[in-house]
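J.: What follows is a protein structure lacking sequence information:
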């Protein structure tokens, strides 16, 4: 890594770094070196981009159950069918391996798999458990667990429906600036879920979601402008927001 990033007084030399990665990977079976080789071949850093070589190194790196990042990334490949045939069951299995090593984003992915039954039998209880575990690590992306838990309480599928608890989760997410937290709060005020209806507050939260780079915020603002919900109909502005949403 020293040559790869120019650390500890060593001049950055990607070619030399790749040589070291290959030596560590082949001679020491070092999974971190294997993962770095995956990145190099996947992105064409210091070598020609080669998807077969990239995926091969990623699979080797993921054989180390302690390499949570490699297992999570392999799960993503199977989930979206990148370099390999889509396989939701395998995606779930790799997310689970990474989650057991406290990979927070993997825990969020695993929770969502349980929530919608993707690669596994749906289970709101398991989804809630993994969202709750991820929520402990706000600084590592765990804030995204709060909208997930809020959804579970809101829809009450497999657990007791509780709009007040859903609202609390959405507010918790919004407190940390999460755009989906703002969007869900907006929906609550628009439809009167756990609160008195208020299009004024709904639009305010949609705007905050938009300002925080959310996808749903501009979508809902666009719909409000098209239908005249809390605002005057303005098709030109609506098109602007809908276009913004599609780009995020």
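T.: Good, I have the coordinates. Values in this document were obtained by computation on a predicted structure and should not be read as measured data.

J.: For the rest of this, base every contact and every neighbour count on C-alpha atoms.
T.: OK.

J.: Can you tell me which residue sits nearest the middle of this structure?
T.: Centroid-nearest residue in the chain: residue 105, 6.1 Å away (criterion: Cα atoms, centre = their mean).

J.: Name the helix or strand for it, please.
T.: Residue 105 is part of helix 104-116, with elements assigned from DSSP states H and E.

J.: contact partners of that helix?
T.: With Cα atoms under 8 Å, 6 or more residues apart in numbering as the test, helix 104-116 has contacts from 72, 92, 95-96, 98-99, 118-124, 126-131, 133-134, 137, 140-142, 144-145, 148, 152.

J.: next, the one to line up against it:
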């Protein structure tokens, strides 16, 4: 099972960003039915016709949780963000750090950065400066611009 985005995510994003939600949903529909973690995660990003905001938020969270449980790194990262900031769920910095770690170890650069920050500041886990900087560097090397900017400005590297 792939735990990082594939061409499916790239094609979905092009359609979604162009506002063609019908084509975007059609692209992932069959993959959702067969249990693709990536497609389930993509499905969580937009509402359905006649779906209330509350219904959308409940379904979206459920799909993110399912995709994360299936090992899909972007879903693990998103769930970590939800837990860190209290979006759709109660704040839980320990669980947030755990999800960031899972996604970071799978090779997802945004999660590497967040996991590094959690280690650096001791949020949800024990501080570890050297390991933190290593994860943030890996994130920057993986193309995360926020991590690269952080390293440019951080004085204690």
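T.: On my side now, so go ahead. Given the structure is predicted, the values throughout are model-derived calculations rather than measurements.

J.: that older thread, relative to the second structure, what is the average displacement of the helix holding residue 105 of the first structure?
T.: Compared with the second structure after the fit, helix 104-116 of the first structure shows a mean deviation of 0.9 Å (mean Cα distance after the TM-score superposition for the first structure).

J.: can you tell me what part of the second structure that helix aligns to?
T.: Here helix 104-116 of the first structure aligns to the second structure at residues 109-121, judged by TM-score structural alignment.

J.: ok, now stretch 169-182 of the first structure?
T.: Stretch 169-182 of the first structure maps onto no residues of the second structure, going by TM-score structural alignment.

J.: Between the two ends of that stretch, what distance do you get?
T.: Stretch 169-182 of the first structure has an end-to-end distance of 11 Å (Cα to Cα, to the nearest Å).

J.: repeat for stretch 119-133 of the second structure
T.: End-to-end distance (Cα to Cα), stretch 119-133 of the second structure: 9 Å.

J.: quick one: buried residues of it?
T.: Neighbour-count burial for stretch 119-133 of the second structure flags 119, 120, 122, 123, 124, 125, 127, 129, 132, 133 (criterion: 16 or more other Cα atoms under 10 Å).

J.: Equivalent analysis for stretch 33-45 of the second structure, please.
T.: Residues 36, 37, 38, 39, 40, 41, 42, 43, 44 are the ones in stretch 33-45 of the second structure that count as buried (16+ other Cα under 10 Å).

J.: what does the third one align to in the first structure?
T.: Residue 38 of the second structure is assigned residue 32 in the first structure as its aligned equivalent, the criterion being TM-score structural alignment.

J.: I would like the residues contacting stretch 85-93 of the first structure, please.
T.: Residues contacting stretch 85-93 of the first structure (Cα under 8 Å, 6+ apart): 74-81, 110, 113, 118-120.

J.: filter these to the buried ones?
T.: Among the contacts of stretch 85-93 of the first structure, those buried by neighbour count (16+ other Cα under 10 Å) are 74, 75, 76, 77, 78, 79, 110, 113, 118, 119, 120.

J.: ok, longest helix in the first structure?
T.: The helix that spans the most residues within the first structure, counting by DSSP state H, is helix 14-28.

J.: counting contacts, what elements does the helix or strand just after that helix pack onto?
T.: As assigned by DSSP H and E, the chain's next helix or strand after helix 14-28 of the first structure is helix 31-43. Applying 3 or more Cα pairs under 8 Å, 6 or more residues apart in numbering; DSSP states H and E, one finds that helix 31-43 of the first structure contacts helix 14-28, helix 51-62.

J.: what would these look like in TSV with distance to residue 211 of the first structure?
T.: Listed next are these as TSV, based on distance: least, Cα to Cα, whole Å:
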stretch	distance to residue 211 of the first structure
helix 14-28	38
helix 51-62	36
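
J.: Out of those helices, indicate the one that is most buried.
T.: Most buried of those, by mean neighbour count (mean count of other Cα atoms under 10 Å): helix 51-62, with a mean of 20.

J.: so that one matches what in the second structure?
T.: With TM-score structural alignment applied, helix 51-62 of the first structure matches the range 57-68 in the second structure.

J.: Now that stretch on the first structure. Mean distance?
T.: With mean Cα distance after the TM-score superposition for the first structure, stretch 57-68 of the second structure averages 0.6 Å from its match.
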